[in-house]
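Asker: Please find the sequence and the predicted model below.
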Amino acid sequence: METLEALSLTFVNAVWSTPLVLLLLGGGLFFAIYSRGMPYRHLGHAFGIMLGRYDQPDEQGELSHGQALAAALSGTMGLGNISGVALAISAGGPGAVFWMWVSATVGIATKFFTCSLGVMYRGHDDLGRLQGGPMYIIREALPRRYYPLAILFSVAGLIGTLPIFQANQLTALVRENFLPAGAAPGYFNLIVGCLIAALVAAVIFGGLRRVAAVAVALLPTMVIIYLAMTLLVLGLHAEQVPGLFARIVGEAFQPTAVTGGLLGVILIGISRGAFSNEAGVGTEVMAHGAAKTNEPVREGLVAMLGPVADTLIVCTCTALVVLLAGDWQGSEGLSGITLTAGAFRNELGIPGAVLLGVVTLILSTTTMFTCWYYGAKCFGFLFGANIQHHFRWFYVIAVVFGAAVSIDVVFNIISGCYGLMAIPTMIVSLRLAPRVRAAAVEYFRRHPY
């Protein structure tokens, strides 16, 4: 077992290393410069599209622009925003937050390019249904020699989107915040896992439309509640907030911030930023590829709002609360969710921790809903859409397994495969970037907003 743990740790560290970070960060910078800042100059238009001002009911696709964004955000807003930020701070110090901001800023351009391609090169599965995603972009837009990248993405996506980590952390949150210490029986995790699995099954067996409907109904409310909680804490310590921002920026360039120096801080911040907003990973392309539109650029514009809401707003709020509480400096052995819950308990008492538990319960569950869709699409591409429905049962079993068992090997493999998804996504997006830029120029020529 120790050998397997060592191998899995080597695998995940090899994937989330300097080359991948350079690919994500450098690729995002290239998209921003190559587009001459076009995505950033049209944020207002993007909000208008998201609100449905330009929806056409006769266009191809399954979801409205707003539903597609909600589905994508439900896959990112959850543990990454609440526990992932705390883990980044405990590992890399306050400076890691700055590099998460950098990841999100360049991620705006990345999502514009990748998700525009997701609609531009949609393809049909075995059942004739229109599908989007990096694997379909590769199949439809590139020569046959690129096809192995589609297989790599689908295999990595099938593993990397499994709900084992979410189920495990969610069970830990329920156990630690809703039961007295040591009160949980040995079979408690299994019971919680079965309850979560039943909830997940009730949604995913209704298909993508039900997933999107649940996300639209729950996500905005939960995010507003969470932001209200964080703003209350920040309001109680308003005089300290400017100093926290100064500390984040200052320690971002401080070589001694963590073991590994400046490079260590950058690696931690960029990787956690990628986990948070998924820019360049490719999962977002699958969600936005289902949008009901014949204008690829419009969906690219909507998609780029994701990093703004996910990382620049929600993750920043989490980071400031964790830094205010101060517990991150002695956080060895604490999980990310425990650290964040402790921060809210310090500031808002037991009601704050309980409310955080409820918000996280909802956000984490919606994440599992959306990750099922990602995994099912990868499964269908690899093995055929005609048997894709069987993946639902495997996914539900994985929820129970993740809740009941704590195996570092599994978590490392899933995390590593999640990172592997970015390699084909970024390669093909960089390869096809001229086509997106040409389409964007033509779009804004026809629609001079």
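Answerer: Ah, there it is.

Asker: switch to C-alpha atoms for all contacts and neighbour counts from now on
Answerer: OK.

Asker: Quick check: what element follows the lengthiest helix in the chain along the chain?
Answerer: If you go by DSSP state H, the chain has its longest helix at helix 336-383. Toward the C-terminus, helix 336-383 is succeeded by helix 391-404 as the next helix or strand (DSSP states H and E).

Asker: Included below, for side-by-side comparison, is a second structure:
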Amino acid sequence: MNNFQSLLQTIDSFVWGPPLLILLVGTGAYFTFRLGLIQFRHLPTALKLVFSRSENSKAKGDVSSFAALCTALSATIGTGNIVGVATAIKLGGPGALFWMWLAALFGMATKYAECLLAVKYRKVDDKGQMVGGPMYYLQYGVGSKLLATLFAIFALGVACFGIGTFPQVNAILDASHLSFGVSREISAVVLTILVAIVTIGGIKSIAKVAGRVVPAMAVFYVVACLFVLIANADQLFAAIELVVVSAFTSTAATGGFLGAGMMLAIQSGIARGVFSNESGLGSAPMAAAAAKTDSCVRQGLISMTGTFFDTIIICTMTGLALILTGAWQSDFAGAAMTTHAFAVGLSSDTLGPMLVSIGLMFFAFTTILGWNYYGERCVVFLMGTKAVLPYKILFLILVASGAFLHLDMIWIIADIVNGLMAVPNLIGLIALRHIVVAETKAYFNSTSKDEHELVTQN
């Protein structure tokens, strides 16, 4: 058994090794420059679209563009924003945060491209709901049923046995037990009932909850981090300087930190950054496809802000809190390190940990909801709408059983499948790059023409 686990860890290291990370960042870099730095030039426009209600009421789709974004964010803003950042900095030092930023900036262009394609190639299922994502642009755009099926199988594996269930369930149960003294069994029952209530209603129910919970939890966590940053404001500039300098030099061993070379900072920062915002993995396009919109470019712009919110804002807040408080040099790791940072930053051994626990529980809960929907879309693609109810029952059983499973092997398999999702998706993005470029040019040319005509009329 140990040999098998060791083999899985070797495969996991290979899957998430330099080739995949280079391909992920390289794809983002290609779209960044080919689309004229779209994520920098048009970020203000994208943010304006996120909070604007000027959508075409007759446009096809199941939920608003904002609700589709919140559904995608519900899956990406999760334990990775708290635990993943701590893991990256523990392995690679403060410089890992810089590489997380870089991966996110390029990742915004990737997220734009994949969500644009999701709307471009989306279909309507036999229940009248929108279906889309890498499965559909791989089959109908690239023309490869094999790649489409592989993606759907990998993504379904992640939903049922990875990010969508066990790690999130255990994060919730541990946080509720440690901070509020609630037994794991009671928490598991309550959690399963809540997931059932929300997910049985499908995308509209999930999007409704996500549209309220995601913005609230994000603001709550950012404000909590801001208190830590303000309390240590005199060291903020030095912390940012440390992040930038450490990104290009080795970080010496200090305190509980064992030291790290530049390559380890790059690898841990990029890997955890991609793991957190999921740019290029192909998950967010499945939510984007449900948006009520008549423009694939418009939805692509809205969707790319998800990576901005997830990594540039929330992961940065966690990272700076860890560095400012010196928690990254402690003997703690993962969630315990972030909890320690809040305890030190807020000078409270009760308030700090409680804020992290509340953040973890909400982040993990919404991740379960988002991935439940992604799994459902994969089931519809593979087996049709008749398989949705059996899938939902299985998903609830897996959520309930998460309280009693502590199998490291399951999480290693999940990590492998999560990385494998990216491969067919990236092949699709590269194969359809000309479609992305053509749609983008057509949209902005028409927007410029409309603005010109408006000026002329006035």
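Answerer: Structure received. In this text the structure is predicted, and so the values were computed from the model without any measurement.

Asker: picking that back up, measure how the longest helix of the first structure sits relative to helix 391-404, angle-wise.
Answerer: On the basis of axes from the mean of the first three to the mean of the last three Cα atoms, to 10 degrees, helix 336-383 of the first structure is oriented at 160 degrees to helix 391-404.

Asker: Spit out the contact partners of the most centrally placed residue in the first structure.
Answerer: By Cα atoms, centre = their mean, the first structure has its centre lying nearest to Thr76, at 3.0 Å. When the contact criterion is Cα atoms under 8 Å, 6 or more residues apart in numbering, the partners of Thr76 of the first structure are Phe275, Ser276, Asn277, Glu278, Asp310, Thr367.

Asker: burial measure for the aligned partner of Ala341 of the second structure in the first structure, as a count.
Answerer: Taking TM-score structural alignment as the criterion, the aligned counterpart of Ala341 of the second structure in the first structure is Ala343. Other residues lying near Ala343 of the first structure total 25 when counted by other Cα atoms under 10 Å.

Asker: how near is the closest residue to Ala343 of the first structure other than its chain neighbours to His237 of the first structure?
Answerer: Computed as Cα to Cα, 6 or more residues apart in numbering, the closest residue to Ala343 of the first structure that is not its neighbour in sequence is Ala325, at 5.1 Å. Noted for Ala325 of the first structure: a distance of 10 Å to His237 of the first structure, by Cα to Cα, to the nearest Å.

Asker: likewise Val354 of the first structure?
Answerer: Counting by Cα to Cα, the gap from Val354 of the first structure to His237 of the first structure is 21 Å.

Asker: which one of those two has more residues nearby?
Answerer: When Val354 of the first structure and His237 are compared for neighbours, Val354 comes out ahead with 19 against 13, by other Cα under 10 Å.

Asker: in terms of contact, does that one touch Arg175 like I think?
Answerer: No. In this structure Val354 of the first structure lies outside contact range of Arg175 using Cα atoms under 8 Å: 11.5 Å.

Asker: quick one, strands of the stretch 1-150 of the second structure?
Answerer: Shown for the stretch 1-150 of the second structure, the strands assigned by DSSP state E, counting those that start in this stretch span residues 123-124, 130-131.

Asker: Name the stretch among the ones you listed that sits most buried.
Answerer: Looking across the strands of the stretch 1-150 of the second structure with neighbours counted as mean count of other Cα atoms under 10 Å, the highest average goes to strand 130-131: a mean of 25.

Asker: so that strand corresponds to what in the first structure?
Answerer: Strand 130-131 of the second structure corresponds to residues 130-131 in the first structure, going by TM-score structural alignment.

Asker: circling back: who's in contact with the match of Ala341 of the second structure?
Answerer: By Cα under 8 Å, 6+ apart, the contact set of Ala343 of the first structure is Val321, Val322, Leu324, Ala325, Gly326, Asp327.

Asker: export these to TSV and tack on distance to Leu117 of the first structure, secondary structure and neighbour count?
Answerer: Supplementary listing: these in TSV, determined by distance: Cα to Cα, whole Å; DSSP: H, G, I helix; E, B strand; the rest coil; neighbours: other Cα atoms under 10 Å:
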residue	distance to Leu117 of the first structure	secondary structure	neighbour count
Val321	37	helix	25
Val322	37	helix	27
Leu324	41	helix	20
Ala325	42	helix	18
Gly326	43	coil	14
Asp327	43	helix	16
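
Asker: now stretch 37-50 of the second structure, how far from the chain's geometric center?
Answerer: From the chain centre to the centre of stretch 37-50 of the second structure is a distance of 19 Å (Cα atoms, centre = their mean, to the nearest Å).

Asker: Contacts made by that stretch with the rest, please.
Answerer: Thr32, Ser65, Phe66, Leu105, Met108, Ala109, Arg298, Leu301, Ile302, Met304, Thr305.

Asker: again, only this time at 10 Å
Answerer: The set of residues that contact stretch 37-50 of the second structure without belonging to it, under Cα atoms under 10 Å, 6 or more residues apart in numbering, is 29-32, 36, 52, 55, 65-67, 69, 105-112, 298-306, 308, 440.

Asker: Looking at those, which are in helices?
Answerer: With DSSP H as the criterion, helices contain 29-32, 65-67, 69, 105-112, 298-306, 440 from among those.

Asker: Need the buried ones from the contacts of stretch 37-50 of the second structure selected in ChimeraX.
Answerer: This is the ChimeraX syntax for the buried subset of the contacts of stretch 37-50 of the second structure, where burial follows 16 or more other Cα atoms under 10 Å:
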select :29,30,31,32,65,66,67,69,105,106,107,108,109,110,111,112,298,299,300,301,302,303,304,305,306,308,440
